[in-house]
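*Asks:* Pasted the sequence and its predicted model underneath.
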Amino acid sequence: MSIRSGAAARAYFAVQAAAGALWWVGVFTAPAVRLATLGDLDPVTVAAFDLPLFVAASLIVALGGRWAAWIAVPWTLLVAVGMTGYATLTGLAGWGAIAMLAAAVGSIGAAVLLRCGRLPTERLLVGPFAFREAERAPERRNVARTARQLVVFWVVFLGVLPLGIAMLEARWGVRVSPPAPLAWGAIGGVCFTAASALGIWSALAMSTRGEGTPLPSAAARRLVVAGPYRWVRNPMAVAGIAQGVGVGLLLGSWLVVAYALAGSLFWNRVIRPHEEADLRARFGGEFDAYAREVACWVPRIPRPRDAKLPRDGRTL
């Protein structure tokens, strides 16, 4: 384990311990905090377990006692599951459920970082997410496969999951009504429509010019620098995130917007480095030249010298 990774993990547990301690101060001094985060649960009983198993254990990890992570992390997971169930059944303590779910994710990540010295994100790249070049196939087959992938992505990640999140948001009582909801809904509709058009355009460029699909297990065989890929290296990721934000605005759900933005962080920090490594291994200097000219996230106006770039293939 590197010194930097260990310090980062301990810093997280220090912040978690401090946040937990401040939260308990709020619970016992502010009735609104207690109601929003604990509902009808007895704070004294919960504190008798949570202070030593969450706050104190996190502090011990922060001070160098790595063994205490085996206490803090399982307890955090248990409380997160319990609070989620409690909030769903009763409609109370929704903010407590959200806080503990966030703490559970953070605790797991920090514990893995503490144990392994890094986050082994490559273990997520299995099955359809493992990088494999597509087999040679007629263009119409690649287009059909890409269309199926888009339908699955839209149904699951832009339909089922956002609707589920919005329902939980309402059930947990954490919905925050935005000012001028009709205006925000209209903005969301425009955002979703424009992003969907960008996603379809990008998918078509990938399947027709790249001889493959956006799915890593059937990755395009050529480096695509045409169409929207001349403007930004990751148009499909940009489109997916903007679609998610648009859905959140349409539903009036800040949690769905947060879900979309969290997805962008996950993709950028976890998936993108592996995709870039795969592209660099397969396309070498062509990808390096392309990456120097076209930004990952921020679109730019193509310049005349772009004619020197490769004309076909797959990109991020």
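*Replies:* Arrived safely.

*Asks:* alpha carbons only for contacts and neighbour counts from here, please
*Replies:* Fine.

*Asks:* So what's the residue count around Val126?
*Replies:* By other CA atoms under 10 Å, 11 other residues sit near Val126.

*Asks:* That one and Leu261: what is the separation?
*Replies:* Distance, Val126 to Leu261, using CA to CA, to the nearest Å: 24 Å.

*Asks:* So what touches stretch 163-181?
*Replies:* With contacts defined as CA atoms under 8 Å, 6 or more residues apart in numbering, stretch 163-181 is touched by 87-88, 91-95, 184, 251-256.

*Asks:* Scan this structure for its longest helix.
*Replies:* Taking DSSP state H as the criterion, the chain has its longest helix at helix 181-209.

*Asks:* could you say what helices and strands whichever helix or strand comes after it packs with?
*Replies:* Remark: after helix 181-209, the chain's next helix or strand is helix 235-251, criterion DSSP states H and E. Where contact means 3 or more CA pairs under 8 Å, 6 or more residues apart in numbering; DSSP states H and E, helix 235-251 is packed against helix 161-171, helix 181-209, helix 254-266.

*Asks:* second one coming, line it up with the first:
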Amino acid sequence: MSVEGHSGVSRRMAAETIGRVYFALQAVTGAGWWVSVFTVPVVRETTLGALDPVVAAVFDIPLFVVASALAAVLPGRGSRWAAAAATAWTLLVTALLGLYATVTTLAGVGVILMIAASVASAGAWLLLAFGHIPTAVLLVGPFRFRRARPRATPVAHMIATAAQIVVFWGLFLVVFPLIIRALEERWRLMLPVPDGVVVAGVAVVVAASALGLWSAAAMTVEGDGTPLPSAMPNRLVIAGPYRFVRNPMALAGIAQGAGVGLLMSSWMVVVYALAGSLVWNYAIRPHEEADLARVFGDDYRAYARAARCWVPRLRPVGSGG
């Protein structure tokens, strides 16, 4: 076996081990939670609301606890089938419990716990099934990497960029946060916050939006393209905020989301923004940077060595610092 082939096998084995360890932890945690449900009233009330715990246990213990344990210990295909069953059940319970909590205003804590379990279970199942999390499936439609059509002037790209900002900022910074905030209130998960938090949120949103607009302008004018992956710049952009940090658009978007959460006094919106940063950093960024290296070659690799992704430089790239 070649070195590359051996490395691939090692990575798959490591991924499967991580998946098995997660399902083992989920089985133990799930069993402990059920013990608490029947012995600690506050746990039962905050996670199940008025649902009959006996009826829930009849289904959940075999399909969540036992299936997770089997995913951890069974060999090969048996482990993958058990993981698939546990994951499918977790997703179903999350959806049903979310609907129940939204209608009744009960079991909000249970919904949050199940959302976390759903995300983690899905990730662990993918590791067992494929040996990795196939993040490339996210790069479809407007998120598929393509160069923009070259233009003699930046006007067309500026119009397209303005439209993108209206659509994406409207969805990710207004519509989705409003939905999350409404669910947070409906599920009785709101936390008291000082008045100063709202003021801080306004300041963060304004500053981050200014950074986002500055970044979009630099990309449009200097790069002959737009921020949208399906119409990316034709030239490597090392101007404006890109002289200080490698992806100011992502930094601005995440800060905007967190600022909106502060503005709304919503911890769930802040978590939504932070979760978005993790998705971008670990699922999107590797593909984006590989595409940039393929298109711009050594120029991009030199730039990537000079500018960090998240933490701005004190001196701009090319200043001799």
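*Replies:* Yep, that arrived. All values reported here derive from a predicted model rather than from experimental measurement.

*Asks:* Overlay the chains and give the TM-score.
*Replies:* Remark: TM-score between the superposed chains equals 0.94 [TM-score structural alignment, normalised by the length of the first structure]; 306 aligned residues with a CA RMSD of 1.4 Å.

*Asks:* Neighbour-wise, which one of the contacts of stretch 163-181 of the first structure leads?
*Replies:* So for these (other CA under 10 Å), the most neighbours sit at Gly94, 28 neighbours.

*Asks:* How about that one, nearest residue that isn't a chain neighbour?
*Replies:* Trp172 (4.3 Å; CA to CA, 6 or more residues apart in numbering).

*Asks:* which residue lines up with the one you found in the second structure?
*Replies:* Using TM-score structural alignment, the equivalent of Trp172 of the first structure in the second structure is Trp187.

*Asks:* tell me the contacts of Tyr86 of the first structure?
*Replies:* For Tyr86 of the first structure, the contact set (CA under 8 Å, 6+ apart) comprises Leu92, Ala93.

*Asks:* Residue in the second structure paired with it?
*Replies:* Using TM-score structural alignment, Tyr86 of the first structure pairs with Tyr100 in the second structure.

*Asks:* likewise Ala147 of the first structure?
*Replies:* Mapped onto the second structure by TM-score structural alignment, Ala147 of the first structure lines up with Ala162.

*Asks:* ok, the residue lying closest to Arg12 of the second structure once chain neighbours are set aside - how many residues close by?
*Replies:* Nearest residue to Arg12 of the second structure, sequence neighbours excluded (CA to CA, 6+ apart): Gly131, at 4.4 Å. Gly131 of the second structure has 22 neighbouring residues, counting by other CA under 10 Å.

*Asks:* Quick check: Gly131 of the second structure touching Arg11?
*Replies:* Yes. With contact defined as CA atoms under 8 Å, Gly131 of the second structure reaches Arg11; the gap is 7.3 Å.

*Asks:* quick one: the helices in the stretch 1-150 of the first structure?
*Replies:* Along the stretch 1-150 of the first structure, the segments classed as helices by DSSP state H, counting those that start in this stretch run 3-29, 31-38, 43-50, 57-62, 69-90, 94-116, 139-155.

*Asks:* in the superposed pair, what's the mean gap between the third one and the second structure?
*Replies:* Per the superposition on the second structure, helix 43-50 of the first structure and its aligned residues are separated by 1.1 Å on average (mean CA distance after the TM-score superposition for the first structure).

*Asks:* How about the shortest one?
*Replies:* With the two structures superposed, helix 57-62 of the first structure lies on average 0.8 Å from its match in the second structure, counting by mean CA distance after the TM-score superposition for the first structure.

*Asks:* now swap in the second one and tell me
*Replies:* With mean CA distance after the TM-score superposition for the first structure, helix 31-38 of the first structure departs from the second structure by a mean of 0.7 Å once superposed.

*Asks:* what range in the second structure matches that helix?
*Replies:* Using TM-score structural alignment, helix 31-38 of the first structure pairs with 41-48 in the second structure.

*Asks:* next one: the fourth one
*Replies:* Using TM-score structural alignment, the residues of the second structure aligned to helix 57-62 of the first structure are 67-72.

*Asks:* Need the contact partners of that stretch.
*Replies:* With contacts defined as CA under 8 Å, 6+ apart, stretch 67-72 of the second structure is touched by 19-24, 26-27, 78-83, 85-86.

*Asks:* And stretch 34-48 of the second structure, by the same measure?
*Replies:* Taking CA under 8 Å, 6+ apart as the rule, stretch 34-48 of the second structure contacts Pro53, Ala57, Leu106, Ala107, Gly108, Val109, Gly110, Val111.

*Asks:* Which stretch of the first structure lines up against whichever strand or helix holds Asp299 of the second structure?
*Replies:* Following DSSP H and E, one finds Asp299 of the second structure within helix 298-306. The alignment of helix 298-306 of the second structure onto the first structure (TM-score structural alignment) covers residues 285-293.
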